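Participant: No sequence on hand, only this structure:
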């Protein structure tokens, strides 16, 4: 099963300082038929105006990943963490037993990002935050990279740690490049284009379009032009 959802069909909530598009039910947008995809609970496509952002607020029992597409976001929390995450880089937060945090665009330009929530493999645990600037070099081009993961072997290889049975992949492909990814058994895969166009198993994915993928053995991904995309591969905990 491959279900495509175009960017123009996403729910749009206008907060003036924030233009939010929701892939799944979130906040003011409620659709009982779109409550998530497997353990992937939230995928928000946010545009945050300069010098604005999300004031201090709380979360519990959720793995929250932020992938910055353009601009930068500055994080602060009640654990004493503070960090600035730029375009192409990633921050992660395990809410655990509870955390308070803020996310602000302190830049002079608009920030665009994907915020992704994944259900943890277990409730509770100590909250934590981390971020990583992934190298923007030729070594990163034309291949999949594991940006965040709940598995020790990936974390040892440089991925950010999350407390979920999931991996976040990202890739920047030059026009005409094709790659293949074998999907693990029972996985839910949710792929969103970040820039350019890719063709995935014959489906054209434009910037900010998405594919929900289930019961497919592999992905054949070709860059129609210079392109960037990310996807989550996640499992229901009882199936791991």
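Facilitator: Good, I have the coordinates. Bear in mind that the values here come from a model prediction, so they are computed numbers and not experimental data. Numbering: from 1, shown residues only.

Participant: drop to CA atoms for contacts and neighbour counts, all remaining ones
Facilitator: OK.

Participant: quick one: contacts for the residue sitting furthest away from the middle of the chain?
Facilitator: Distance from the C-alpha centroid of the chain, by CA atoms, centre = their mean, peaks at residue 176 (24.5 Å). Taking CA atoms under 8 Å, 6 or more residues apart in numbering, we find residue 176 in contact with 222-225.

Participant: Closest to residue 17 out of these?
Facilitator: residue 225 (31.6 Å; CA to CA).

Participant: Wait, the closest one touches residue 197, no?
Facilitator: Yes: contact criterion CA atoms under 8 Å: residue 225 and residue 197 qualify, at 5.9 Å.

Participant: Looking at these two, which one has more neighbours?
Facilitator: Comparing residue 225 with residue 197 by other CA atoms under 10 Å, the one with more neighbours is residue 197, at 23 against 16.

Participant: Enumerate every residue touching that one.
Facilitator: Contacts of residue 197 by CA under 8 Å, 6+ apart are 204-207, 223-228.

Participant: One more to weigh against that first structure:
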């Protein structure tokens, strides 16, 4: 059993000029041009990126295939545009989206607001099958729905959640100060992220803002916010993690 905390200062920082602005990110695992043999994902979680687009900026000309991408808007208004068919979703704070890249998808990411940055946390997973038909779906989640509970924004096991072609669930929670919250695992692991606020205590370990925790083999976790806090947690298979680490 283990909880390994990773502070924000230890996460890879990326920045680039994009259309009408700039892009900055905190990338937890190897992704795109960032490669670290010691950071090659965690089980089915192959990338975990905390991305920022400056006001009015657009990240265009992107193409991916055979990935499931989960996006969670933490600040501002973020728009995802499918350039192949013209469909788009606009996410506000607390809203989530699942995109199936499938056999290939050209897309853009846009900060709709001209007066504030857009912050989007993105999680990338390989799909259960290759060559799927591309598609996307979004879910609007207000603060009340996720207050003092693990709200399943993505899950194949909770009615009303966004579905995904992988055995993972993504939970969002807004924790009020000094309100304990419990989560029980059944031979599963998790990746925990402090979006803002806090810090929080995770089984007695202090997790400051922008820090993450890799949770392995814990049957139960207990959270308590020392100040109001926003968090995300990815629940994933335990066995997949052990196979990956032996390679």
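Facilitator: Nice, thanks for sending it over. Everything numeric here is computed off the predicted structure, so don't read it as measured data.

Participant: Just the buried positions in the lengthiest helix in structure 2, please.
Facilitator: Ranked by residue count, the top helix of structure 2 under DSSP state H comes out as helix 238-246. The neighbour-count check on helix 238-246 of structure 2 (16 or more other CA atoms under 10 Å) flags 238, 241 as buried.

Participant: now stretch 127-147 of structure 1
Facilitator: Per 16+ other CA under 10 Å, stretch 127-147 of structure 1 contains these buried residues: 127-132, 134, 142, 144-147.

Participant: How far off centre is that stretch?
Facilitator: Using CA atoms, centre = their mean, to the nearest Å, the mean C-alpha position of stretch 127-147 of structure 1 is found 13 Å from that of the whole chain.

Participant: Residues touching it, excluding its own?
Facilitator: Outside stretch 127-147 of structure 1, the residues that reach it (CA under 8 Å, 6+ apart) are 79, 81, 83, 85-86, 88-99, 154, 158-160, 167-174, 177, 179.

Participant: now stretch 3-22 of structure 1
Facilitator: Residues contacting stretch 3-22 of structure 1 (CA under 8 Å, 6+ apart): 23, 28-29, 42-49, 52-53, 203, 206-213.

Participant: Among the residues you listed, name the ones in strands.
Facilitator: 42-48, 52-53, 203, 210-213 (DSSP state E).

Participant: so which two of those are the farthest from each other?
Facilitator: 52 and 203 (36.3 Å).

Participant: Compare these two (neighbour count), which wins?
Facilitator: residue 52 (16 against 13).

Participant: Map the more buried one across to structure 2 for me.
Facilitator: Aligned by TM-score structural alignment, residue 52 of structure 1 pairs with residue 57 of structure 2.

Participant: Surely its match and residue 18 touch.
Facilitator: Yes: between residue 57 of structure 2 and residue 18 there is a contact at 6.7 Å, judged by CA under 8 Å.

Participant: how far away is residue 146 of structure 2 from residue 229 of structure 2?
Facilitator: Distance of residue 146 of structure 2 to residue 229 of structure 2, given as CA to CA, to the nearest Å: 11 Å.
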